[in-house]
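Student: how does the following fold in three dimensions:
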Amino acid sequence: MDTAATTKNDPYASLRIPEFNYYLIIRFALVFALTMQFTIVEWKVYALSHDPFTLGLIGLAEVIPAVLLAPFAGHLVDKREKRGMLLICVVAYIVIGSGLFMLTWDRAVHGFSTQLVLNCIYTLVFLGGIVRAFVSPSNFSMLALLVPRPLYANASTWSSSAWQIGGMAGPALGGLFIHWFGVHWAMLLVVAIFLAPLYSLLKIKPKPILYKSQGEGFVDGLTKGMRFVWNTKVVLNAMALDMFAVLFGGATAMLPAFATDVLHAGSLEFGFLRASVAVGSLATMFILAYRPLVHKPGIKLLAAVFGFGLCIIVFGLSKNFYLSLLALLISGMLDGISVIIRQTILQLKTPDDMRGRVASVSSMFVGSSNELGAFESGFMARLMGLVPSVVFGGCVTLGVVITTYIISPAMRKLDLKS
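Tutor: Alright, predicted model coming up:
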């Protein structure tokens, strides 16, 4: 690697590494295709059921295998070549996307009951959760094999930016394509987009396996990542804070219901609402590429998550489309701070031979909390009503931040300069 690229004050340092640019394409294309797919599935499921609880079941179907398989997936990823693992996962996503494409084709499901179509969709989402259990640790582990250690923070910023661009474009275009072409043809585009990471992976050379067993047993190997996270309090606290914030403060799962029943908007406005969180987060990512969070990042993280909770409360109470859009936009900007700090903590604190397992624990804490949050939102919407459930979740998020501030001196004193 070019040692000149390690200059700390160069915001484009990691972008000067060719394979890292292919990695960014993989990050972007995967989340772009998956968020577009999830948006289309959400719209289709709600159109079939008209029940917010079914939106929560989508998240539950994905999170069950993602959580249950996470320890095994992380252990396997650490022992295997990362590029090859990602290739298998992308091919699996293409197969699953093709199945969803068929399920959204009226001619293909002619004669199927609505419940049967829903069950088939949930099954494919469940299979996607299995794949996701391996994608997250493979992605996280590969980044550290592409850039030198001094560039981990810079690379994490650009990696998160690529993820947020995909997360912004996927829902927005998903809503637009539903509006322009219909659900069926929009799903076909998802399948085509998966070809981009497939091509990019072929441009990256296989990477060395850094796993060191040191005579450890199978169970020890599986649980080593969990023990590392538990013993590294700043990592544990960052994961827990983000997990509870997303779990109780996530409102995006209920957006089809909010767009339709509260804001009385259509698929186009739904796409804008779905994308607004990622737009705000993306803006933060670009700012932080030039102005890294090195001064009291722990306090800034807590403040950002507290502001995120306030935005969710405003969104839940709003009946105006533009106010709801603004609340989600600002929540995304604040969430971007959380993402950057958490990813930098993980890259700097995790030993090279444990990256897959630690990333799997992170996916259990943080990544899966999106889907658990979707289920929680759907369940609470049925129990309390749509608007009260979102406001309640925002209030719980505020409580989590206050509690973390009180009990976690490691978070208050967090330093990312090393």
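Student: hey, let's count contacts and neighbours off CA atoms from now on
Tutor: Fine.
Student: so which strand or helix has the residue nearest to residue 233 when sequence neighbours are not counted?
Tutor: Distances taken as CA to CA, 6 or more residues apart in numbering place residue 410 nearest to residue 233, at 6.9 Å, with adjacent residues excluded. According to DSSP states H and E, residue 410 maps onto helix 409-412.
Student: this one as well, want them side by side:
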Amino acid sequence: MEKVFSLNNEKSNKKSSKNTKSFLFLLIVLPLILISLTNNVKSTSYSKTIFIDNYIIDYSYQDAVSENYFTLRVNITNNQNSMKNLTLKMQEDDPFEFKDSRRWEIENLNSSQSISKNFVIYIDKAESKKYFIDFNLKDDEYDWDEKFEIKVSTNSPEFSLGTISSSPSKMAPGQTNVALSITIKNTGDYNAEDVVAILDLPSGFTPSGSYSNEVHTGDINSGTTKTLVFYFDIDKEIKQQNYTSTLNLNYKNDGEDEKKELEIPLIIFSTPRFEITKVEELSKLYPGSKSKIKIYLKNTGKDAKDVTLRVYQRNDQPFEFTEKSVYVGSLKSNEIGYGIFEFTIDKNADPMKYYLDFQVRSIDGQDVIVDDVTSSINILKKEINVGMYLFYGIILLIVLIVLVVFLKKRKIKERRN
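Tutor: So this is what the prediction gives:
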């Protein structure tokens, strides 16, 4: 019997030891698990104090999330003599909706006494930013207007616009490959993953190349900024006014596809604009000749200063310009100026039409405005000089006549002899 008792006692001790170890394991590991789970839950609490005369108003709330309920706890402390008929009334401003009454009536509040009340409030769909709930506090003697500051968050990334700039700095009709830089910031509490930004352009704007209005930015974490650069061309006939484009941000939030849209202003300014109205040939354009042309340039935009006209010299064209740039001067709106170009045409040039590309540079305030214009010239066939051939023909005929006469006279003389 003693042996049996001893064996059972030993088993009991082992079981007790095992239970103790299990308890210690749970005691150590369970808090770590709870801490880990807590760290994965985004929870924020806010509290502030407002001093109104002899009243102290403490208010606090937790997790004011868009499209969710939250509880606003308000505590009023009276630091003066006992007061009667104290009332606090809040305004129901967007995006807040009160579940119950917004009015809090307190019949008596003794000196140094505190009293609290909870208000359950629903937040309509809202951006992640600070909002305010206006309220009025009134007692038997006075009333005061104040506001509660509520920081609303969302369960997704939120984006705000930063700086917007372009190169050239002033967008104008006819410009090509305009670079538009847009800085955005993720102001939300969540990260945006695999962000793809697409700029939808209004009529009169076209992407400069394939996917030049699309940028893959990667992740934009909470609180960070990214600068996006898009390239587009502006139609020559576009009106000079304000336009709006849409920046579509497509991304993943915890593996789910989401999308945000931001409006981007595009301002088309009035600038000097130019067109070639006439090309005057100051001499005939023949292969092998040294020629001059007069280019008439009209300013169809606003007044311009220091206008210069530069011709693009192309290697595949059979002529060489003496000077590639000429100074035209200042041109007012609708005024016409001109520039004269001298060039040598290759003797083997094919008689045909050739297109000439010009760059017009002008000054508009502090900006240099660049415009491209095109015109053409015709190189003619080299004319046959009929007069010269006629002259040589007559000379040859005279020589032949003289020769014939000479030979006849010689024969006659020989016969006589």
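Student: just give the TM-score of the two.
Tutor: TM-score for the superposed pair, counting by TM-score structural alignment, normalised by the length of structure 2: 0.19. Supporting figures: 134 aligned residues with a CA RMSD of 6.9 Å.
Student: so what's the residue count around residue 75 of structure 2?
Tutor: Neighbour count of residue 75 of structure 2, defined by other CA atoms under 10 Å: 15.
Student: from residue 59 of structure 2, how far out is it?
Tutor: Residue 75 of structure 2 sits 6 Å away from residue 59 of structure 2, going by CA to CA, to the nearest Å.
Student: over to residue 192 of structure 2?
Tutor: Distance, residue 192 of structure 2 to residue 59 of structure 2, using CA to CA: 32 Å.
Student: got it, and residue 178 of structure 2?
Tutor: With CA to CA as the criterion, residue 178 of structure 2 and residue 59 of structure 2 are 51 Å apart.
Student: same check, this time on residue 233 of structure 2
Tutor: Plainly put, residue 233 of structure 2 is 54 Å away from residue 59 of structure 2 if you go by CA to CA.
Student: which residues in the stretch 301-417 of structure 2 form strands?
Tutor: Remark: strands assigned in the stretch 301-417 of structure 2 by DSSP state E, counting those that start in this stretch are 304-311, 319-321, 325-331, 336-345, 353-364, 367-378.
Student: now the angle from the fourth one to strand 304-311?
Tutor: Okay, so that is strand 336-345 of structure 2. Strand 336-345 of structure 2 runs at 20 degrees relative to strand 304-311, counting by axes from the mean of the first three to the mean of the last three CA atoms, to 10 degrees.
Student: can you give me the buried ones in strand 336-345 of structure 2?
Tutor: 336-341, 343-345 (16 or more other CA atoms under 10 Å).
Student: okay, the residues you listed in CSV with distance to residue 162 of structure 2 next?
Tutor: Shown next, in CSV, are the buried residues of strand 336-345 of structure 2 (distance: CA to CA, whole Å):
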residue, distance to residue 162 of structure 2
336, 43
337, 43
338, 45
339, 45
340, 48
341, 48
343, 52
344, 54
345, 55
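Student: which of those residues sit farthest apart?
Tutor: Spatially, the most separated pair among the buried residues of strand 336-345 of structure 2 is 336 and 345, at 27.7 Å (CA to CA).
Student: which element, helix or strand, includes residue 395 of structure 1?
Tutor: Going by DSSP H and E, residue 395 of structure 1 is part of helix 386-407.
Student: using the three-state scheme, assign residue 274 of structure 1.
Tutor: With DSSP: H, G, I helix; E, B strand; the rest coil as the basis, residue 274 of structure 1 sits in helix.
Student: burial of it, as a residue count?
Tutor: 32.
Student: pretty sure it contacts residue 171?
Tutor: Yes - counting by CA atoms under 8 Å, residue 171 is a contact partner of residue 274 of structure 1 at 5.5 Å.
Student: overlap of the contact sets of these two?
Tutor: Applying CA atoms under 8 Å, 6 or more residues apart in numbering, one finds that residue 274 of structure 1 and residue 171 are jointly contacted by residue 39.
Student: which helix or which strand is home to residue 40 of structure 1?
Tutor: helix 18-49.
Student: got the buried residues for stretch 277-288 of structure 1?
Tutor: Buried residues in stretch 277-288 of structure 1, counted by 16+ other CA under 10 Å: 277-286, 288.
Student: coming back round to it: for residue 192 and residue 59 of structure 2, indicate the residue with more neighbours.
Tutor: residue 192 (26 against 20).
Student: how much space between that one and residue 249 of structure 2?
Tutor: For residue 192 of structure 2, the distance to residue 249 of structure 2 (CA to CA) stands at 10 Å.
Student: repeat that for residue 25 of structure 2.
Tutor: Counting by CA to CA, the separation of residue 25 of structure 2 from residue 249 of structure 2 is 48 Å.
Student: more crowded one of the two?
Tutor: Each of residue 25 of structure 2 and residue 249 has its neighbours counted (other CA under 10 Å); residue 249 has more, 19 against 11.
Student: now the helices for the stretch 151-300 of structure 1?
Tutor: Using DSSP state H, counting those that start in this stretch, the helices of the stretch 151-300 of structure 1 run over 152-181, 183-193, 195-202, 218-231, 233-249, 255-257, 267-290, 297-317.
Student: got a markdown table for those helices, with distance to residue 46 of structure 1 too?
Tutor: As requested, the helices of the stretch 151-300 of structure 1 are exported to a markdown table (distance: least, CA to CA, whole Å):
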| stretch | distance to residue 46 of structure 1 |
| --- | --- |
| helix 152-181 | 13 |
| helix 183-193 | 12 |
| helix 195-202 | 28 |
| helix 218-231 | 37 |
| helix 233-249 | 21 |
| helix 255-257 | 7 |
| helix 267-290 | 12 |
| helix 297-317 | 19 |
